[in-house]
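Participant: using only what follows, build the 3D model:
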Amino acid sequence: MSQEITSAAIADYQAQLQQLPQSATVKRAVMNNGILAASENTDSKVAMNQTFSVDLSAEKVANQKQSGRCWMFAALNTMRRSIADQFNLKDFELSQNYTNFWDKFEKSNYFYENILATATEPLESRKVAFLLATPQQDGGQWDMLTALIDKYGIVPKYVMPETYNSSKSSELNSVLNLKLRKDAVTLRQMVADKASEQEIATTKSRFLSEVYRILVYTLGEPPVKFDFEYRDGDKAYHIDRDLTPQTFFKKYVGWDLDNYQSIINAPTDDKPYNHLYTVEMLGNVVGGRQVRHLNLDIDTFKQLAIKQLQAGESVWFGSDVGQASDRQIGIMDTAIYNKDDLFNVDLSMTKAQRLDYGESLMTHAMVITGVDLVDDKPTKWKVENSWGDKVGEKGYFVMSDAWLDQYVYQIVINKQYLPADLLAATKEDPKVLAPWDPMGALASH
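Facilitator: Here you go, the predicted structure:
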């Protein structure tokens, strides 16, 4: 039976508050300065200094500006480091706008296909409502980026530079989602009217042509061929003519993307460790690479990241960046704010509880470029962000090991660092999770 809040109960709560000797002081501090400033722990700033025992060479950070393409920036940043090291390039970037174009084009087709697959379900179906809530967005995951590269390759940034709409994506997303929802009305009606497969395919093709037009007008047209022209760090001139985006990737990055595995740490009861998972309706390229997560305990998770860093390769990772972090000074640390002490309230939850009860999920992707090891144990990690060089230490952040334990959910690891039993697990048939599972969250901050 439900119970209302009575005046007697309120009087009791007021009396309890008045019994706390520090309540008046705390109230003034919080009212005048806000929760974060009033609970800030200055010791965290001292502990999270920018010194690391394993520290890869620092590149100038990129800037995603007012867009949610962090996953794309982070993945391309891991690859540009390889190109810069091999060919002695300074301040080199790959085109995030090029992959952004194809991502939005492919996501539109992915949406149409899912709308058709669920066309006989009612609008109030949870799957249909899930699709219509966000037909497409800027966010994504590692496997979605590799699906794009497999199909379209990559290009240097100067070949397809940023535009107003790539750097400030809200207007484009608004128009594109309006179009996709409008097209969903037509496609669902055609299925209800028992239109032929050919009629539906023709209509969908027309819709995709219109999407392509919108994307060209806002992002520019993707190059088919280009010349790679540059001066290296010694000022020597180089030019490589008539490259395609696919041949550029093969020649200048040369990675076998099948060798990279998404590793997650999701300590929830529905996801036993050492098994593979995928998420229904999560992806961008129809017929492309499937999102596949190997769930591991946190200690194994971190040891794999350390191995890859020690081998000289940075680590793409996904986390809940808004938790216990100061984005201006570039610190992510569970000790940076003492909110429990401030309010005299226990706000602690386990990582599993936060996932199960909607308190946390992956929101942002970055790159781990260093780690500080003390007695072979990590204490803090160096992070390359994509928010420009005005935050953190010229764009680089520090992440405490405790923060990684609690708020990092995904890393990408070269399979050569996996032991035999885990390598075998990557080949099993994945368990399919629901579309709204937190491991299907898209990094978009």
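Participant: rest of the way, CA atoms for contacts and neighbours
Facilitator: OK.
Participant: which helix or strand lies directly C-terminal to the helix or strand in which Q303 is found?
Facilitator: Using DSSP states H and E, Q303 maps to helix 298-310. Where DSSP H and E defines the elements, the next helix or strand beyond helix 298-310 is strand 315-319.
Participant: by contact count, what packs against that next one?
Facilitator: helix 70-87, helix 298-310, strand 364-374, strand 408-414 (3 or more CA pairs under 8 Å, 6 or more residues apart in numbering; DSSP states H and E).
Participant: what is the neighbour count of the closest residue to L208 other than its chain neighbours?
Facilitator: If the residues on either side of it in the chain are set aside, L208 comes closest to N109, at 7.1 Å by CA to CA, 6 or more residues apart in numbering. By the measure other CA atoms under 10 Å, the count of residues near N109 is 21.
Participant: contacts only, for N109.
Facilitator: Under the criterion of CA atoms under 8 Å, 6 or more residues apart in numbering, the neighbours of N109 are 208, 285-286.
Participant: any chance of these in a markdown table, plus neighbour count?
Facilitator: Below are the contacts of N109 laid out as a markdown table (neighbours: other CA atoms under 10 Å):
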| residue | neighbour count |
| --- | --- |
| L208 | 18 |
| V285 | 24 |
| V286 | 15 |
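Participant: quick one more, to check against the first:
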Amino acid sequence: MNRQIIDQPKLDKFKKKFKARENSEIIANAVIKNGINDTALNNESVKKMHYDFSEEIDVGKVTNQEKSGRCWMFAALNNIRYSISKDLKIKDHDFELSQAYTMFWDKLEKANYFLENIISTVELDIDSRRVMWLLNEPTNDGGQWDMFTALIEKYGIVPKYVMPESYHSSNSHYLNKILSLKLRDLAQTLRKDFKLGADKESLREEKEDMLAEIYSILAYFLGEPPQNFDFEYRNKDGEFYRDSELTPQEFYNKYSKVKMTDYVSIINAPTADKPFDQTYTVEFLGNVKEGQQIHYLNLPIEKLIAYTKEQLKDGEPVWFGCDVGQWSDRELGIMDTKLFNYGDVLDTKFSLDKGQRLQYGESILTHAMAFTGVNLKDDEPLSWKVQNSWGEKVGENGFFIMSNDWFKEFNYEVVINKKYLAEA
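Facilitator: Below you'll find the model as predicted:
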């Protein structure tokens, strides 16, 4: 018997095993007709995941990142927006900060970061793993809290009316496609010139002209960022205010009570190669070259839950990163490990734990959102309220609900004010 191949006797055995299950064809017909999610949906989970929370922050309406990967920006800007709106008692509950503004600077800084990495690896062969990693994706929309911190500390923020969305801030595919094309072109030029005898300082001088081209491309796609603006709003008492000729940095420093450097990124990565209570970083992950390097403090999941709960109880939303597509339903807005009975429907078992899912590529951090509430019973979380950035047509007017078990299994990162760690 050749065990390396699938032959007819094996196929006969497989078919017999399938037919041996009672109602196997009825179940198959249900999946074929309705899809696996509708067939496996657990209504007990749906009933338990109701939108009632013992601790809840009124953060206003959700925002919409549209067809872009800016979830990390939206979640962070929403936290700052809430701080400003609450402090100033802004009447407009839909007040937003410009996501196009931060996107512009993120793209420009990522271009510089990429070209600097090309220069630093210029001695390596083109097919080296490090160079190929860089060339695989010269730019994208994604990011982390520390990257957002670097952007805001350098460039500040502006209200959305000062730099509104453009077609390509909301539909970023071709923006990234053109930028990647240009950046690979520039990388080839830098590596060619190095082989012709240019030293790294000469390459960096060349890079300045290259970045001028990138700036122009971004201006065509997104518009130019404002240098100053008038901040105008009306408070809930009907009083009108204007603060004239502010720079984006002045606006951030003056009006945001959320100071980015007061926070730390805490992850839960329960794998043997990442012991708890240590800090980790990722090579080639960043945007602002002179900004602080990306850092993650790896802690047990119980600590992430405890810190998140305390920050919410003090009335402050919590930025977090998770694998949003796991055991979740976009339309219902539910994230629960018991939402789908895949194993029961398919007559199989899934045994990977959280660490194994990370190691074997089954799960990864894919999306950032913000916690804005929690339902506590005897001070223990039952479920969490989530502010998403997919618009109001999904979930409960754009908000999602997460079970505490889902938090444990598929939540990988929370951003917490350092004071809570000091108090622990």
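Participant: and the alignment partner in the second structure of the residue nearest to L208 of the first structure, how far is that from P9 of the second structure?
Facilitator: Aligning on TM-score structural alignment places N109 of the first structure opposite N112 in the second structure. Using CA to CA, to the nearest Å, N112 of the second structure is found at 59 Å from P9 of the second structure.
Participant: what of S363 of the second structure?
Facilitator: Counting by CA to CA - S363 of the second structure and P9 of the second structure are separated by 35 Å.
Participant: between these two, tell me which one has more neighbours.
Facilitator: Remark: of S363 of the second structure and P9, S363 carries more neighbours, 20 against 10, as counted by other CA under 10 Å.
Participant: enumerate every residue touching the residue most central in space within the second structure.
Facilitator: By CA atoms, centre = their mean, the second structure has its centre lying nearest to A368, at 3.1 Å. By CA under 8 Å, 6+ apart, A368 of the second structure lies in contact with 71-72, 75, 319-322.
Participant: can you tell me what it aligns to in the first structure?
Facilitator: Matched across to the first structure, A368 of the second structure falls on A365, judged by TM-score structural alignment.
Participant: grab the nearest non-local neighbour of that match.
Facilitator: Using CA to CA, 6+ apart and skipping residues adjacent in sequence, the residue nearest A365 of the first structure is G318, 4.3 Å away.
Participant: chain center to stretch 269-287 of the first structure, what's the gap?
Facilitator: With CA atoms, centre = their mean, to the nearest Å as the basis, stretch 269-287 of the first structure stands 15 Å off its chain's centre.
Participant: so V398 of the first structure, which of the three states?
Facilitator: strand (DSSP: H, G, I helix; E, B strand; the rest coil).
Participant: map it onto the second structure.
Facilitator: Checking TM-score structural alignment: V398 of the first structure goes with I401.
Participant: residue contacts, that match?
Facilitator: Taking CA under 8 Å, 6+ apart as the test, what I401 of the second structure contacts is 49-51, 333-335, 383-386.
Participant: how far does stretch 149-162 of the second structure stretch from start to finish?
Facilitator: Terminal residues of stretch 149-162 of the second structure lie 21 Å apart, using CA to CA.
Participant: tell me the counterpart residues of it in the first structure, please.
Facilitator: Taken onto the first structure by TM-score structural alignment, stretch 149-162 of the second structure occupies residues 146-159 there.
Participant: distance of the residue nearest to L208 of the first structure from K204 of the first structure?
Facilitator: N109 of the first structure is 8 Å from K204 of the first structure, where distance means CA to CA.
Participant: so the residue mapped onto K271 of the first structure from the second structure, which state does it fall into?
Facilitator: Under the alignment (TM-score structural alignment), K271 of the first structure pairs with K274 in the second structure. Three-state call for K274 of the second structure (three-state DSSP): coil.
Participant: of the contacts of A368 of the second structure, closest to N42 of the second structure?
Facilitator: C322 (21.9 Å; CA to CA).
Participant: which ones are touching that closest one?
Facilitator: C322 of the second structure touches 364-368, 410-413, counting by CA under 8 Å, 6+ apart.
Participant: can you pull out the helices in the stretch 201-350 of the second structure?
Facilitator: 248-255, 301-313, 342-346 (DSSP state H, counting those that start in this stretch).
Participant: dump these into JSON lines; add distance to I118 of the second structure as well.
Facilitator: As requested, those are exported to JSON lines (distance: least, CA to CA, whole Å):
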{"stretch": "helix 248-255", "distance to I118 of the second structure": "30"}
{"stretch": "helix 301-313", "distance to I118 of the second structure": "36"}
{"stretch": "helix 342-346", "distance to I118 of the second structure": "45"}
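Participant: pipe those into CSV and attach mean neighbour count and distance to V158 of the second structure per row.
Facilitator: As requested, these are exported to CSV (neighbours: other CA atoms under 10 Å; distance: least, CA to CA, whole Å):
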stretch, mean neighbour count, distance to V158 of the second structure
helix 248-255, 17, 6
helix 301-313, 18, 26
helix 342-346, 14, 46
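Participant: T149 of the second structure is nearest to which of those?
Facilitator: Of all these, helix 248-255 sits nearest to T149 of the second structure, with 11.8 Å by CA to CA.
Participant: whereabouts in the first structure does the closest one align?
Facilitator: Counting by TM-score structural alignment, helix 248-255 of the second structure corresponds to 245-252 in the first structure.
Participant: how far does the matching stretch stretch from one end to the other?
Facilitator: One end of stretch 245-252 of the first structure sits 10 Å from the other (CA to CA).
Participant: if I look at the residue nearest to L88 of the second structure when sequence neighbours are not counted, how far off is G60 of the second structure?
Facilitator: In space, and not counting its chain neighbours, L88 of the second structure is closest to N235: 6.8 Å by CA to CA, 6+ apart. According to CA to CA, N235 of the second structure and G60 of the second structure sit 15 Å apart.
Participant: repeat that for Q278 of the second structure.
Facilitator: 36 Å.
Participant: which of the two has more neighbours?
Facilitator: Using other CA under 10 Å, the more surrounded residue of Q278 of the second structure and G60 is G60, with 15 against 10.
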